[in-house]
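> Provided below for reference: sequence and predicted model.
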Amino acid sequence: MGILFGFLMSRAGATTYDYHVKMFLFEDMQLMKVIGTAVVIAMIGVYLLKRFHVSAIATGTEVDFVKKPYQQGLIAGAFLFGVGWAMTAACPGTIPAMVAEGKVGAVFSLIGLLLGTLAYGILQSFIANNGSYKDAFKP
């Protein structure tokens, strides 16, 4: 599924830096159409999963979509995500496909993505332990 997803993203132009730049400059909306199509397909998929009470393959339990509560910092995080996407012309979904195409710049985006995820995990652990460094790195 991952290879198929990467192939389809590549064919749609989602791994092409120029399409990202043109989208953010509002010059070409091809990539926005791809994103919009993906959103519509995902909405239909979620509706069907809920409607037919589909069970998870691994656990056998019904697939459930729990609404997450608002968290402080969500707006700032979304802003940082958007800035990172605009600066690198790559979002987390396109980075592996870009690396597979041999785009060297995507390797740096992948490293940044991994370091950011690590930093987020450490920060969340730190916050969960009431600001204590002592227990922040325990699994």
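Arrived safely. Numbers count the residues shown, from 1 in each chain.
> Please make it C-alpha for all contacts and neighbour counts, starting now.
OK.
> So which bits of stretch 98-105 are buried?
98-100, 103 (16 or more other C-alpha atoms under 10 Å).
> Show me what that stretch is in contact with.
15, 106-107 (C-alpha atoms under 8 Å, 6 or more residues apart in numbering).
> Please identify, among these, the one with the most neighbours.
Thr15 (28 neighbours; other C-alpha atoms under 10 Å).
> that older thread, any chance of the contacts of stretch 98-105 in a markdown table with distance to Met23 as columns?
Putting the contacts of stretch 98-105 into a markdown table (distance: C-alpha to C-alpha, whole Å) gives the following:
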| residue | distance to Met23 |
| --- | --- |
| Thr15 | 13 |
| Ala106 | 18 |
| Val107 | 22 |
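> Sort out which residues of stretch 74-89 are buried, please.
So for stretch 74-89, counting by 16+ other C-alpha under 10 Å, buried means 84-86, 88-89.
> Ile3 should be in a helix, yeah?
Yes - Ile3: assigned to a helix according to DSSP: H, G, I helix; E, B strand; the rest coil.
> follow-up on the earlier one: secondary structure and distance to Lys68 added to the contacts of stretch 98-105, as JSON lines?
As requested, these are exported to JSON lines (DSSP: H, G, I helix; E, B strand; the rest coil; distance: C-alpha to C-alpha, whole Å):
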{"residue": "Thr15", "secondary structure": "coil", "distance to Lys68": "30"}
{"residue": "Ala106", "secondary structure": "helix", "distance to Lys68": "31"}
{"residue": "Val107", "secondary structure": "helix", "distance to Lys68": "31"}
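> Below is structure B, check it against A:
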Amino acid sequence: MTEQRHPLFKPLIFVGGLIFGFGLAFSHMARPEVVLDFLQFEDLGLPFVMFGAAIVSGIGFALIPRLRGTAPLTGNRYERRLKSFDRNVLIGGSIFGVGWGLSGICPGAAYASLGVGNVTILWALAGMFLGAYAQGYWRSHQTETSSNPTTAD
């Protein structure tokens, strides 16, 4: 059975993405040189943008579940979805950090970077898609291998 979503779900997701992209471009976080300057401790504007976003989302995550029991567009209950801190999180986060440092941009800002005319970011986006595909391919084969027990003759 498929989940019924509110008819405004996709348009509002699109509008949210537009606001996110505009905010990244307006704060200059869609420019890799700004992010690289931050990583070299030369421009500390990025933490202010990140903390501002964290404060707004933190207030939202704290208040909205108290005001409403379910999400307005999906009807799902508000609840925390915790991911345990394990080896995969540590390795994946490290790889993500290296990619972020090499390209100077994180995935969300990479799309916004296209909007400000940075077409060379397509190389980084292609690498992100290829890396995600390779990880999914590897994980699906790991699952198949572990779910097919071998029998000893």
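Happy to help now that I have it. Not measured: the values here are computed from a predicted model.
> Tell me the one among the contacts of stretch 98-105 of the first structure nearest to Phe52 of the first structure.
Thr15 (34.4 Å; C-alpha to C-alpha).
> Spatially central residue for the first structure, please.
Centroid check for the first structure by C-alpha atoms, centre = their mean gives Pro92 as the closest residue, at 4.6 Å.
> Need the counterpart of that one in the second structure.
In the second structure, the residue paired with Pro92 of the first structure is Pro107, using TM-score structural alignment.
> Show me what secondary structure element comes after the strand or helix carrying Phe96 of the second structure.
Element membership for Phe96 of the second structure (DSSP states H and E) is helix 87-103. Following helix 87-103 of the second structure in sequence order, the next helix or strand is helix 107-115 (DSSP H and E).
> From the chain's centroid, how far away is that next one?
For helix 107-115 of the second structure, the separation from the chain centroid amounts to 12 Å (computed by C-alpha atoms, centre = their mean, to the nearest Å).
> what angle do that helix and helix 87-103 make?
Relative orientation of helix 107-115 of the second structure versus helix 87-103 (axes from the mean of the first three to the mean of the last three C-alpha atoms, to 10 degrees): 30 degrees.
> so how far does helix 107-115 of the second structure sit from its counterpart in the first structure?
Following superposition, helix 107-115 of the second structure is found to deviate from the first structure by 0.9 Å on average (mean C-alpha distance after the TM-score superposition for the first structure).
> for stretch 57-64 of the second structure, same thing?
Stretch 57-64 of the second structure versus its aligned partner: 1.6 Å mean (mean C-alpha distance after the TM-score superposition for the first structure).
> quick one, what contacts whatever residue of the first structure lines up with Ala124 of the second structure?
The equivalent of Ala124 of the second structure in the first structure is Ser109 (alignment by TM-score structural alignment). Contact analysis of Ser109 of the first structure by C-alpha under 8 Å, 6+ apart lists 88, 90, 95.
> now do Ser10 of the first structure
16, 97.
> what about the strands in the first structure?
Under the criterion DSSP state E, the first structure carries no strands.
> coming back round to it: average offset of the helix holding Phe96 of the second structure relative to the first structure?
Helix 87-103 of the second structure sits 1.2 Å off on average (mean C-alpha distance after the TM-score superposition for the first structure).
> Determine the set of other helices and strands touching that helix.
Packed against helix 87-103 of the second structure by the contact rule (3 or more C-alpha pairs under 8 Å, 6 or more residues apart in numbering; DSSP states H and E) you find helix 32-39.
> tell me the contacts of the residue nearest to the centre of the first structure?
Pro92 of the first structure neighbours (C-alpha under 8 Å, 6+ apart): 110, 113.
> what's the spacing between it and Ile122 of the first structure?
According to C-alpha to C-alpha, to the nearest Å, Pro92 of the first structure stands 20 Å off from Ile122 of the first structure.
> Format the contacts of Ser109 of the first structure as a markdown table; extra columns: distance to Gly116 of the first structure.
Formatted as a markdown table, the contacts of Ser109 of the first structure follow (distance: C-alpha to C-alpha, whole Å):
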| residue | distance to Gly116 of the first structure |
| --- | --- |
| Thr88 | 14 |
| Ala90 | 15 |
| Ile95 | 14 |
